[in-house]
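J.: what shape does this take:
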Amino acid sequence: MIVFIARRLVISFFVLLAATFIIYVLTAFAGDPLEDLRQDNSPQKLTKIAERSERMQLDVPVVLRYLGWLGRIVRGDLGVNRDGQALAPILSDALSATLQLVLAATVLAITVGIVIGIISALRQYSGFDYTVTFAAFICFSLPLFWVAVMLKQYVAIEFNNWLKDPVIPPVVIGALALLGGLIFGALTVGDRRRRLVAFAVGLVVSGALFTILSVTRWFADPGLGTPLILAFGLATAVGFTALAAGLQYRGPLYAALAAAVIGAICSQVLGPVLADPTWLEIGGLLLLTIAVCLGLGYALGGLQRRQAMTAATLTGVFTGAMVFLDRMLQAFAGFSASVRHRPVSTIGARTPNYQGDFWQTGLDSAGHLLLPTLALILISLATYTRFSRASMLEVMNQDYVRTARAKGLPERTVVLKHAFRNGLIPVTTMMAFDLAGVIGGAVVTENVFGWRGMGFMFTKGLQEVDPGPVMAFFIVTGTAVVVFNMIADILYAYLDPRIRLS
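T.: Below you'll find the model as predicted:
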């Protein structure tokens, strides 16, 4: 493994070196960096041209300019742009904005897409499978700029207007209830009668839920409350136990249920701490939650301690996330009033000069992230759903899966322990490229939503024929591609022990 990593690092170094030379030369010959100054009619025109020419070393051959840039990179100096501004802080700000914008969307798209794809593969030729396939093809075909504009219009402008009087019209309630019934029916396995019963239950439950939300004007002053947090936590405990160990084992189930109950109780006990916390305190509470849940799993797990620790930890983290969401929702009314009842923003990364407590500033950031995150998720989700479905179907038809079933192993064991890991191998390659692409930003999304991230820095450098920002962008993204692809190769060996890297 060490030899493999060393060989890959050496090869990648020379590939990056050659690529930097090509990119630098292409950028330098992409246009005239003095074009805007040549059209300047001010008396200082010649002085400005001389200063920029000296700063960019335009009197030096491009190869020597590249060698000078390479020497500065070796010393850790990114240099300056054509206006004399240091590139290091510009790159830092752009990278921070890009990670805020794209990282959450990419992680959510990967997680949700793989889960939906696997469920679709396990329910092949069912109503759910056909629905997911149809929706995936639609999302995959949508142009990103059109999705972004539609989200601006309906999820931001129209939704903000609706929040002034959040009453759901009966027609909309009926449509949402019908959608809920269809989802329930599609997720149900069995004959037609069973699916019709599930459809009816989903229709009634969804209709009642949205009617209650409309009558109580929940969207004007939202919140979850301890009873709902406890209900979600208990339901999650059952689900995670079924996945990790199986409901026939009581130890893991008791540990997960205990984690949910303790999390709901702590939502009240920790009220003063959560009134206006810091991210450091939130991180500390997360680590404490994990430690307590691991202890519960170890103490109550019995012979299934490993599975109990997994189920309890996942349940505790999920319950903690529900408590976090509840606190955010409780602060929504005050935040909405402070931004003139326009909580969902259409442009920028934050409200200028906005001052608020921890939860209000978090809502401000979330309001700016909502639209670009949704736009990126809708496009990326389709790819991961279809790819993971195809990979899982291929694995489920392998001989070793049929052998595992023939041995009488439970379906949960067959899917999670035998098929799931091997089904992730092809998806891992795509994940590596996407995670590396996160660093490069999303040019279209940044332009539509007014984010000044890596994509903006790159396009601006190209438009101004300034190699400095372009090369800073390329160094970061090129290194990210090399690193994530190497991580993907290492993960291959972890997911499938038959793969040996030497």
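
J.: make it CA atoms for all contacts and neighbour counts henceforth
T.: OK.

J.: what are the buried residues along the longest helix along the chain?
T.: Ranked by residue count and defined by DSSP state H, the top helix of the chain is helix 358-396. By neighbour count on 16 or more other Cα atoms under 10 Å, the buried set for helix 358-396 is 358-361, 363-393, 395-396.

J.: what does stretch 470-486 give?
T.: Neighbour count says stretch 470-486 has 470-478, 480-486 buried, by 16+ other Cα under 10 Å.

J.: next one: stretch 198-214
T.: Using 16+ other Cα under 10 Å as the test for burial, stretch 198-214 gives 198-204, 206-207, 210-211, 213-214.

J.: try stretch 280-297
T.: For stretch 280-297, by 16+ other Cα under 10 Å, it's 286, 289-290, 292-297.

J.: neighbouring contacts of it?
T.: 251-252, 255-256, 258-259, 305-313, 316-317, 320 (Cα atoms under 8 Å, 6 or more residues apart in numbering).

J.: thinking again about what came up before, need the buried residues of stretch 198-214 in TSV with distance to Tyr24 and secondary structure, can you?
T.: Below are the buried residues of stretch 198-214 laid out as TSV (distance: Cα to Cα, whole Å; DSSP: H, G, I helix; E, B strand; the rest coil):
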residue	distance to Tyr24	secondary structure
Ala198	61	helix
Phe199	60	helix
Ala200	63	helix
Val201	62	helix
Gly202	59	helix
Leu203	60	helix
Val204	62	helix
Ser206	57	helix
Gly207	60	helix
Phe210	57	helix
Thr211	60	helix
Leu213	57	helix
Ser214	58	helix
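
J.: between these, which sits nearest Lys164?
T.: Nearest to Lys164, judged by Cα to Cα, of these is Ser214 at 12.8 Å.

J.: mind checking what helix or strand follows the longest helix of the chain in sequence?
T.: helix 399-406 (DSSP states H and E).

J.: how far out from the middle of the chain is that next one?
T.: Centroid separation between helix 399-406 and its chain, computed with Cα atoms, centre = their mean, to the nearest Å, is 35 Å.

J.: which strands and helices lie in contact with it?
T.: Counting contacts by 3 or more Cα pairs under 8 Å, 6 or more residues apart in numbering; DSSP states H and E, helix 399-406 is packed against no other helix or strand.

J.: how far does the following helix or strand past that helix sit from the chain's center?
T.: Remark: after helix 399-406, the chain's next helix or strand is helix 411-413, criterion DSSP H and E. The chain centroid and the centroid of helix 411-413 are separated by 28 Å under Cα atoms, centre = their mean.

J.: here is the second sequence; please produce its structure so I can put it next to the first one:
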Amino acid sequence: MLAYALRRLLISVPILIASTFIVFIGGALTANPLNQLQARNPPPPPRVLELERQRLNLDEPLLERYWNWLIGLFQGDFGPSVHSNLDLGSEVIARFGVTFRLIFLAMLIALILAIIVGVISAVKQYTKLDYTFTFFGFLFLAMPSFWFAILLKEAGISFNNAVGEQVLYTIGDSSVYVAGGAWAEFTDVLGHMVLPTISLALLSFAAWSRFQRASMLEVLNSDYVRLARAKGLRRGKVMRKHALRTALIPLTTVTALDLGAIISGAVVTENVYQWRGAGSFLLESIRNDDVYAIQAWLLISATFIILFNLVADLLYGVLDPRIRYA
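T.: Here you go, the predicted model:
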């Protein structure tokens, strides 16, 4: 298993390096950080533009800028922002901290629901329960993420108005001031996560449950599961140790591949609920043509996608030992 893990890790390193080059070149060629300054009326003096160009390293050749940026990344420096008083490193890490707690909880809930619903649908194939799960699965699949988030937000506002107090939080990732210490702050953050997490989790769960159902049906009809049942093993043991373990491999693949879609869904969800997370950070950076901020966002997202796919590769070896020896 160690050799298998090392091989996967070594494969991920050149992919990560290639992603830094693609991210930097793509960002540098698609936006001009001086646009906001040049659009002012009256226009700034040429000397101001030249000094800003030097501060943003725009006077250097493109490949030299990439190399200096790459070296800076190892020192925790993501480059200069168009806002001279903004530390991109601390800002982007703080924003992603807000976003990834939403993504982690949403993915965890979506995975648990997908496995439970997918297994039950496969075992109860063509029953009323299977048709009910299928209906709701396709219903959530058909809903645009922004529309579903708005519906939940409006439902939360209506519920608060009905009970006469704020039970469900519909704006922000936390309250401005919370009295009561660390536990009160923790519960406040959890309260703000309820509606956004439901919004993001249900849309992911809908697709994953269909994959889990199809995978489980394929495994249940395989010869080795029939053989295990014929040998007298209990149905629960066959489902847990033989069928479910193998059926989780396709779901692991889909989950790893969907991380990018979940991050983009989090951008939309955060915008609806007015979170100050990575989503709003990206939109602000795009509006301001803040190239280094956009590159920082893309690089961190790419890094997490690569790491998540690495974890998925390692899980393959855990779920099916034949893979690690292949």
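
J.: ok, back up a step: distance to Gly440 of the first structure added to the buried residues of stretch 198-214 of the first structure, as TSV?
T.: Formatted as TSV, these follow (distance: Cα to Cα, whole Å):
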residue	distance to Gly440 of the first structure
Ala198	45
Phe199	44
Ala200	47
Val201	46
Gly202	42
Leu203	44
Val204	46
Ser206	41
Gly207	43
Phe210	40
Thr211	44
Leu213	41
Ser214	42
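
J.: which one of the residues you listed is nearest Met328 of the first structure?
T.: Nearest to Met328 of the first structure among these, with distances taken as Cα to Cα, is Leu213, at 17.9 Å.

J.: what lines up with the closest one in the second structure?
T.: Aligning on TM-score structural alignment leaves Leu213 of the first structure without a counterpart in the second structure.

J.: Leu213 of the first structure and Val172 of the first structure, how far apart?
T.: Per Cα to Cα, to the nearest Å, Leu213 of the first structure is found 13 Å from Val172 of the first structure.

J.: then Ala419 of the first structure?
T.: 41 Å.

J.: more crowded one of the two?
T.: Set Ala419 of the first structure next to Val172 and count neighbours by other Cα atoms under 10 Å: Ala419 wins out with 21 against 12.

J.: could you find the closest non-adjacent residue to whatever residue of the second structure lines up with the more buried one?
T.: Using TM-score structural alignment, the partner of Ala419 of the first structure in the second structure is Ala243. If the residues on either side of it in the chain are set aside, Ala243 of the second structure comes closest to Val219, at 5.8 Å by Cα to Cα, 6 or more residues apart in numbering.

J.: what is the aligned counterpart of the one you found in the first structure?
T.: Match for Val219 of the second structure (TM-score structural alignment): Val395.

J.: so that match touches Leu416, yeah?
T.: No: Val395 of the first structure is not in contact with Leu416 according to Cα atoms under 8 Å; the separation is 11.8 Å.

J.: re earlier: list the contacts of the match of Val219 of the second structure.
T.: Taking Cα under 8 Å, 6+ apart as the test, what Val395 of the first structure contacts is 401, 419, 422-423.

J.: one more time with 7 Å
T.: 419, 422-423 (Cα atoms under 7 Å, 6 or more residues apart in numbering).

J.: what do you get for Ala122 of the second structure?
T.: 213, 216-217.

J.: one more: Ser280 of the second structure?
T.: Ser280 of the second structure neighbours (Cα under 7 Å, 6+ apart): 267, 270-271.

J.: which position in the first structure aligns with it?
T.: Match for Ser280 of the second structure (TM-score structural alignment): Phe456.

J.: quick one: its match is in a helix?
T.: Yes: if the criterion is DSSP: H, G, I helix; E, B strand; the rest coil, then Phe456 of the first structure is within a helix.

J.: nearest residue to Ile263 of the second structure other than its sequence neighbours?
T.: In this structure, Ile263 of the second structure finds its nearest non-sequential neighbour in Ile103, 7.3 Å apart by Cα to Cα, 6+ apart.

J.: now do whichever helix or strand the one you found is part of and helix 182-220, the angle between them.
T.: If you go by DSSP H and E, Ile103 of the second structure is part of helix 88-123. If you take axes from the mean of the first three to the mean of the last three Cα atoms, to 10 degrees, helix 88-123 of the second structure sits at 40 degrees to helix 182-220.

J.: average gap between helix 88-123 of the second structure and the first structure?
T.: With mean Cα distance after the TM-score superposition for the first structure, helix 88-123 of the second structure departs from the first structure by a mean of 1.1 Å once superposed.

J.: which elements pack onto the helix or strand that that helix is followed by?
T.: Later in the chain than helix 88-123 of the second structure, the nearest helix or strand by DSSP H and E is helix 128-142. Contacts defined by 3 or more Cα pairs under 7 Å, 6 or more residues apart in numbering; DSSP states H and E place helix 128-142 of the second structure against helix 182-220.

J.: at 10 Å instead, please
T.: helix 88-123, helix 182-220 (3 or more Cα pairs under 10 Å, 6 or more residues apart in numbering; DSSP states H and E).

J.: show me where the stretch 151-300 of the first structure has helices.
T.: Using DSSP state H, counting those that start in this stretch, the helices of the stretch 151-300 of the first structure run over residues 159-162, 170-187, 192-215, 225-244, 250-269, 271-274, 279-300.

J.: any idea how far the match of Val219 of the second structure is from Gly408 of the first structure?
T.: 18 Å.
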